[in-house]
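Engineer: Here is the input, now give the coordinates:
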Amino acid sequence: MTNKFFCKLFKNTAILLLLQFTVAKAQWTQTGPEGGYIKCMTVSGNKIFSVSGFYWLSSPEIYVSNDSGESWLIIESNNVPADIRAIASIGNSLFLGTGSGIYRSDDQGTTWVLKNTGIPPGDKWINHLTISGNTIFAAGTSQGMIRSTDNGEHWTVANSGLTDTYVYSLTATETAVFAGTGDQNMGVFRSIDYGTTWQQVKNGMAYYYNGQWINGEAPMITSLGFSGNDLYAGTSEFQGIWKSSDYGDNWIFTSMETMNYSEFSAISGTGTTVLAGTTNGGGVIRSINNGTTWSASNNGIGNHGQVTSFLNKDGNTFVGTKGGIYKTVNNGINSQIISSPGLAVSGSEIFVGTQGGGVFRTSDEGTTWEEVNNGLPYNEWSLNALYSTTTALFAWDRVSVDKGNTWEMASLYCPGTAVGDWNGPRWIEHNNAWFAFSANVGVYRSFNQGSNWNLINNGIQNISDILFHNIFSNGQTLYLGSSTGLYYSGNNGEQWNSGYFPEFNIHSFTSASFISNGNVDVIGLKGGGGSRGIYISTDQGISWIQTHNLLVHKFAKKGDDLIASGTNLEIINGEAVEVSSVFLSQNNGQSWIKISGNLNGLSTLTLTSSESKLFISKYSPPNNQVLCSADNGTTWVDVSDGLDQRAYASSLEIINDKIFAGTNGLSLWKRNLSEFSTPAQPGVMAGNEAPCSGSTETYSVENVSGVTYSWQVPDDWSIIDGNGTNNITVTVGETTGIVLVIPSNGFGTGPSRYHMVTPVASYEVNVSIEVDQNGICNGSIMLFNAETGHGGNDPVYDWLVNGFPAGENAPEFAYIAANGDVVKLLFTSNAECAIQNQVESNSITTIVNALPEVAWNSFEPDSLCINWAPVILSGGDPAGGTYTGNGVTDNIFNPAEAGPGSHLINYTFSNENNCSGQISLPIVVNVCAGIPEQEAKMVIYPNPVNDLLTIEMKNNQAIEVIELYNAMGMKVMDKRVLAAGSATISMNGLPAGNYILKVSCRNETLIKSIILN
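Structural biologist: Okay, here's the model as predicted:
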């Protein structure tokens, strides 16, 4: 049986060795060979930018190199425009010419903004961009030339003198712009005033036709480029290369050698060396003598089927081709690949055919790839359709019987073909023989793998007038579709019989499809000669009946079910419309039901199936999809997770329990079939089995991409977040029960997972604080104590003073407080099911009273003899305090009781808040041996004195005269008294200071120093 695997326009547009892909679990992973079709390149500063992508048929990518092309990085951008055709740079801006206008990026390609202001209505396909001075020129639409002088913000048409507005090439210097045309044989136009006016410059050009040069008729100019001061013009239609050494005023033909190439797509050069790029397999040609002679220069360029662009930088020339970018450092003598641009199966190996890069092979499901193009014309042809049989691999008209190592013309093995075009296998295999056919000749058979072939036409009439379209096998019977009917053979082709096929015409079997299911054979017609529909035979091809009118594109089989894709003729809004559809038959093709519902944009050629699932892709940019149904089309699930969002899967094939998707320019992707099923039971659930009632808890299972998780909790619990995900947050109730999760996806519901939960009653944590005494005196210690509830066995005490941490982790806290401090406690319980945790205590504001200010400057006498009489202590301020110390009783100091030596006497005063201030003075007690008793005959107090001064005479003698002298020796008081034993005088009105007191008695005069405060 022949396997046909379409991989339309599959090629990867990455730069070799540079892409790394990170994908999520249960998603598509990229597995294709790297490289791609390079459309255009430009230089901006030290960076080289390149664009890959096959015109509008594949998604473009933009790459940047910072090291002269040694390595490339893909520019990550969410809005790369589609259908990029040209790129240019000016200043810090990049410009793209696209099929929808002009885009600009000011951040090195990360974001792109459409800049079409001023471009006339109509088509806006921009094929060419160039820069001259500060002016940007764009061409490609039928509107001719447009230009911008403000960095692309505004555009104006600049066609004055440009009489042919279909521009096929564009180049510029700092002062001149050149446009190549062709539709009217007008050649080259030049502008030396930045596009304000144009002048035709084709003098010397001619068109070569039938061996003659037709002067005045210029060829189509498809490429323009400078090499030094020489301007070169490449042409199409085998018209060669022209050169001008005077900026286009005059032209000469370079060499007849250049007429061997149908079209030149790019020209560049340095010095005397010129490089020209060709299409259709010619690659690069080079001249080292200013264009006089030319020779091929493809050494090192493995894929030179189409050259798209040149770029010169730092002495290197970069060549953009349909197979990647190549670099030469010696003007084209040798090139090295710096990028390279995908399905059939043979044994354990997978083969990918690409649009422009040839065929690649992998033996590890895409982890590594190797190019297998030996003998393939991949520079000329696109090899994006591969076919395989059990013994051979087919691409175009070539065959490989050694798994791609070498390719040969299939005609060496087979005299005919098994299909009527150049894209199919050259034979089919049936009952250990090979079968092929040739138009107007008949059917061939070989029993020795193509070494010998024999015609087997028995039963086929008028063989010379017959066209053969296809040959099929159901394992027992061969079927031959031809222009005279459908033949069948049950004996390996020994005898052919014509079956009855209704409404047959000579083209009916063109591109027909075939499938077999047990004893029923099914043929689908694709519209050849107007024929369409599904036909079945239950008698090995003797007769056929039509069972549906579908225009069949492809068949698939899922178990015993038959699936057909194609277009169905439906009446929509009163009109007959072909609608892409998928149909199912569960009775061997006798009846069919549509299972694609209202899906539109289905890519019917991508239909494929496994034993239990159907797959098909959908083209709906920018959100292309791969769809899967596990229930015969009742539901279709988008299984595009992980695919590049721009990727269009143009082919789907199932290989080794995996599905592979070939995309339009974004490589080959794969995914395990096991992922397309109802989810497995989730793993062990994480979460508290004995949560506290009223608490907030989280329950989770391992996440699987594409799975939705439905949760159930006990009745008085509530889910507050996460239902539908793998992780929920709940408020716990008081009811015992289970937390249940049910996984589901588009394929159904999987087995649940549950967690038994038994809530524990919760306790409220509480705390309060109290202080032993508030209203203390400054400098005293305050002691705080905490009263707590449900704190557990190891709670945490966080004391705060004025909001700042203080104290230790303890239930008591003591410190020297300041007035107005705010003290509180943050209390954290470690008890199970403690709620409101942590809690904050009451606050206590401290009251701290100030100490009184106390003074005691001096006391007289401060030196006493031990045998003197006790003295009353005085002078402390404020008055009313208490004197204490050795020898002090009731504020009287007794020197005899104190004993000899220096004694520190304290004066303490307490205010109304019972806060005390204290001050001390020393009093010295001397033994005073030999001092007469009379020296201690008079005592005065207080000293220092504020107002009233008392004088006492120890012998009770009478006081007659009291005199007072200031520090200047002036008498300030003279008072005559007659008092026995004591007298009191007022010091009121005298200034503070030191005074001398003189007391005269009848028999003696005594003198004492006093201090007046």
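
Engineer: Only C-alpha atoms from now on, for both contacts and neighbour counts.
Structural biologist: Will do.

Engineer: residue ranges of the strands in the stretch 901-1013 of the chain, please?
Structural biologist: For the stretch 901-1013 of the chain, the strands defined by DSSP state E, counting those that start in this stretch occupy 901-910, 916-926, 938-941, 948-953, 958-965, 971-980, 982-986, 993-1001, 1005-1012.

Engineer: got TSV for the ones you listed, with distance to Trp242 too?
Structural biologist: Formatted as TSV, the strands of the stretch 901-1013 of the chain follow (distance: least, Cα to Cα, whole Å):
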stretch	distance to Trp242
strand 901-910	119
strand 916-926	115
strand 938-941	135
strand 948-953	134
strand 958-965	135
strand 971-980	135
strand 982-986	136
strand 993-1001	125
strand 1005-1012	127
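
Engineer: Quick one, which of those strands gets closest to Gln306.
Structural biologist: strand 916-926 (106.1 Å; Cα to Cα).

Engineer: just the angle between that closest one and strand 901-910, please?
Structural biologist: Going by axes from the mean of the first three to the mean of the last three Cα atoms, to 10 degrees, strand 916-926 is angled at 160 degrees with respect to strand 901-910.

Engineer: Please identify the buried residues of strand 916-926?
Structural biologist: Neighbour counts over strand 916-926 (16 or more other Cα atoms under 10 Å) mark 916-920, 922-926 as buried.

Engineer: just stretch 141-159 next, same as before
Structural biologist: 141, 143-148, 151-152, 155, 157-159.

Engineer: Following up with a second sequence; could you model it the same way so I can compare the two?
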Amino acid sequence: MQKIVLGLALIGLAAGLPAAAGSTWVQTPGITQPTGTIITDINGNIFAGTTAGLLKSSDGGASWTTLKTDLLPNVGELHIDRKGNIYIGSGSRLYKSSDGGSTFSVVYSLRDASSQIAGLTIDGNDNVYVGAPSLFQSEVAKSSDGGASWTGVAIAKVDNGLTVEDAPIKALAVDANGKLIAATLRGLFVEKEGALLSRVLLTDQGSNLFMTSLGFDQQGAIYAAGTSSSLSGNPAAQNTSTRIFKRSKDGQTWSDVAGGLPVSSILALTIGADGTIYIGTTEGVYSSSNNGSSWVLLNDGLKQDGRIVWAMTTDAKGTVFAATQKGIFRLVAGANTWTATLAFSGASPSPTLTASLAPNASDSGQNGCSFFAAMRSDSSWLLYGAQGWTPFNPAKPEAFTVAPLASTQATLLSNTALAGLSGTQVYAGYGRGNTAQACLADMVQNQMFKQMYVIQ
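Structural biologist: Have a look, this model is predicted:
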């Protein structure tokens, strides 16, 4: 019976893993529909494109006002200039509102009406840049007069004759020097003397680079995120890994800070006020507070059936917001009283996984049992202890060791290939009591356990 109770409780728990002690995601009131884009303006207002329309919040997400609904179903891109003008990319058209979102008019249409705008940014001088991801004819246009007129951005020939026109665009940004940067499915391009040139190689260490997201930190450093895929002609032998590049202060080189991040796709990127890197994926959110040396899965509070994170932003107060399949969430510190973290380091696809568990302050020193466990794809269990991983039967909780509760850390895997562990679920938790049976009962009753990670 204990095996059934524990198994069902662990499998059914909709819990994630906080990045920092006590951090969790809290859903903003009333926004539960899929949200594809979110951005903040210079005045601290938050704008979001959802399936319920274009929304605005002036109080940190506590309340929302609907600005526009008839541009849906696709508000693909969203940006606000310094004057408060709102620009929306919807389908093949770019719309502008100069009255706070009451009315919109078309200011640009793509050459290919079947394409969709994928890349919209505005620089410090309110120059507007718009891009499109057509497979064989990407376009980049610039307006210096609020969309009244447009000019094409010059294109430069690069490796093997490939230009940005051959590179489907995913994101645009402008650096502090006014140079345009394009993240594309053929690498990263940077403006130089009026043209877009590849500054991160189109092929990197024998792999294709597929760049999808761009972001800045408080000091203006630029980050570009995406994936790389090996050039092997054999699909079974191809390897896909996450890549996050940070540009050096002199703007000449890009260094990979992805570390051992164990995900295959990145959908969103934002940098916190303290320099923490947050990325949105199809598995939720990962964060790194040490420039990518290690990563922590940050899903506590996100709905388990809606952890696809389409967009992220950081407001003027440093609050991080995530636009997800189930609405908008903000990151709140101090909402949890106990924490379990899983950090990733080393090289993918054979990273090192280090787990940490810190009990509630009021529980520290009390007798109890802490545990790290894993359920394999065949539903068998393993328990981590002094002898490493050993088989574990939840029907026999005497495998738990009773001791005074305290913060603990364990290296669960060390430079281990994850390919053969697909489907394994990693858990952590603790219970209070003077016997293993009492610990287990307390843990299950109070849900003092978390699913930290599912190996893909």
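
Engineer: Of all the strands of the stretch 901-1013 of the first structure, which one is nearest Glu371 of the first structure?
Structural biologist: Counting by Cα to Cα, Glu371 of the first structure lies closest to strand 916-926 out of those; the figure is 102.3 Å.

Engineer: who does the closest one touch, helix- and strand-wise?
Structural biologist: Helices and strands touching strand 916-926 of the first structure, by 3 or more Cα pairs under 8 Å, 6 or more residues apart in numbering; DSSP states H and E, are strand 863-865, strand 901-910.

Engineer: The second structure: matching residues for that one?
Structural biologist: Aligned using TM-score structural alignment, strand 916-926 of the first structure spans no residues in the second structure.

Engineer: for stretch 798-806 of the first structure, same thing?
Structural biologist: Following TM-score structural alignment, stretch 798-806 of the first structure has no partner segment in the second structure.

Engineer: can you pull out the helices in the first structure?
Structural biologist: For the first structure, applying DSSP state H gives helices covering 895-898.

Engineer: so who does the residue sitting nearest the centre point of the second structure touch?
Structural biologist: When the second structure is reduced to its mean C-alpha position, the nearest residue by Cα atoms, centre = their mean turns out to be Gly280, at 1.4 Å. Gly280 of the second structure makes contact with 266-269, 286, 308-312, 322, according to Cα atoms under 8 Å, 6 or more residues apart in numbering.

Engineer: can you do 7 Å?
Structural biologist: 266-269, 286, 309-311 (Cα atoms under 7 Å, 6 or more residues apart in numbering).

Engineer: same thing with Ile572 of the first structure?
Structural biologist: Contact analysis of Ile572 of the first structure by Cα under 7 Å, 6+ apart lists nothing.

Engineer: Go again with 10 Å.
Structural biologist: 578-579 (Cα atoms under 10 Å, 6 or more residues apart in numbering).

Engineer: now swap in Ala385 of the first structure and tell me
Structural biologist: By Cα under 10 Å, 6+ apart, Ala385 of the first structure lies in contact with 4-10, 342-344, 352-355, 359, 394-396, 423-424.

Engineer: hmm, 6 Å instead?
Structural biologist: 6-7 (Cα atoms under 6 Å, 6 or more residues apart in numbering).

Engineer: With Gln355 of the first structure as the reference, measure out to it.
Structural biologist: From Ala385 of the first structure over to Gln355 of the first structure the distance is 9 Å, taken as Cα to Cα, to the nearest Å.

Engineer: what's the answer for Ala556 of the first structure, then?
Structural biologist: 26 Å.

Engineer: Quick check on these two: which one has the bigger neighbour count.
Structural biologist: Taking other Cα atoms under 10 Å, Ala556 of the first structure and Gln355 do not tie; Gln355 has more neighbours (27 against 20).

Engineer: Which single one of the contacts of Gly280 of the second structure is nearest to Tyr453 of the second structure?
Structural biologist: For the contacts of Gly280 of the second structure, the nearest to Tyr453 of the second structure is Tyr286 (11.2 Å; Cα to Cα).

Engineer: Could you find the closest non-adjacent residue to the closest one?
Structural biologist: Leu297 (4.5 Å; Cα to Cα, 6 or more residues apart in numbering).

Engineer: Check Arg190 of the first structure too.
Structural biologist: Arg190 of the first structure sits nearest to Phe178 (Cα to Cα, 6+ apart), 4.6 Å away.

Engineer: Aligned counterpart of that neighbour in the second structure, please.
Structural biologist: Under the alignment (TM-score structural alignment), Phe178 of the first structure maps onto Tyr129 of the second structure.

Engineer: Just give the number of residues close to that match.
Structural biologist: 24.

Engineer: What of Ile720 of the first structure?
Structural biologist: That count, for Ile720 of the first structure with other Cα under 10 Å as the rule, works out to 11.

Engineer: circling back to that earlier point, tell me the one among the buried residues of stretch 141-159 of the first structure nearest to Ser718 of the first structure.
Structural biologist: Nearest to Ser718 of the first structure among those, with distances taken as Cα to Cα, is Gly152, at 58.1 Å.

Engineer: Thr227 of the second structure: what's it in contact with?
Structural biologist: Neighbour list for Thr227 of the second structure: 209-210, 241-243 [criterion: Cα under 6 Å, 6+ apart].

Engineer: could you redo the last one with a cut-off of 7 Å?
Structural biologist: Contacts of Thr227 of the second structure by Cα under 7 Å, 6+ apart are 209-211, 240-243, 264-265.

Engineer: and the closest residue to it other than its chain neighbours, how far is that from Tyr286 of the second structure?
Structural biologist: Leaving aside its chain neighbours, Thr227 of the second structure sits nearest to Thr242 (4.4 Å; criterion: Cα to Cα, 6+ apart). Thr242 of the second structure is 12 Å from Tyr286 of the second structure, where distance means Cα to Cα.

Engineer: And Ile169 of the second structure, by the same measure?
Structural biologist: Ile169 of the second structure sits 24 Å away from Tyr286 of the second structure, going by Cα to Cα.

Engineer: Mind checking which of the two has more residues around it?
Structural biologist: Using other Cα under 10 Å as the criterion, Ile169 of the second structure and Tyr286 rank with Ile169 on top: 31 against 24.

Engineer: counterpart of that one in the first structure?
Structural biologist: Per TM-score structural alignment, Ile169 of the second structure is aligned with Ile221.

Engineer: wait, doesn't its match sit right on Thr235?
Structural biologist: Yes - at 4.6 Å, Ile221 of the first structure counts as touching Thr235 under the criterion of Cα atoms under 7 Å.

Engineer: From Gly346 of the second structure, how far off is the residue nearest to Thr227 of the second structure?
Structural biologist: From Thr242 of the second structure to Gly346 of the second structure the distance is 13 Å (Cα to Cα).
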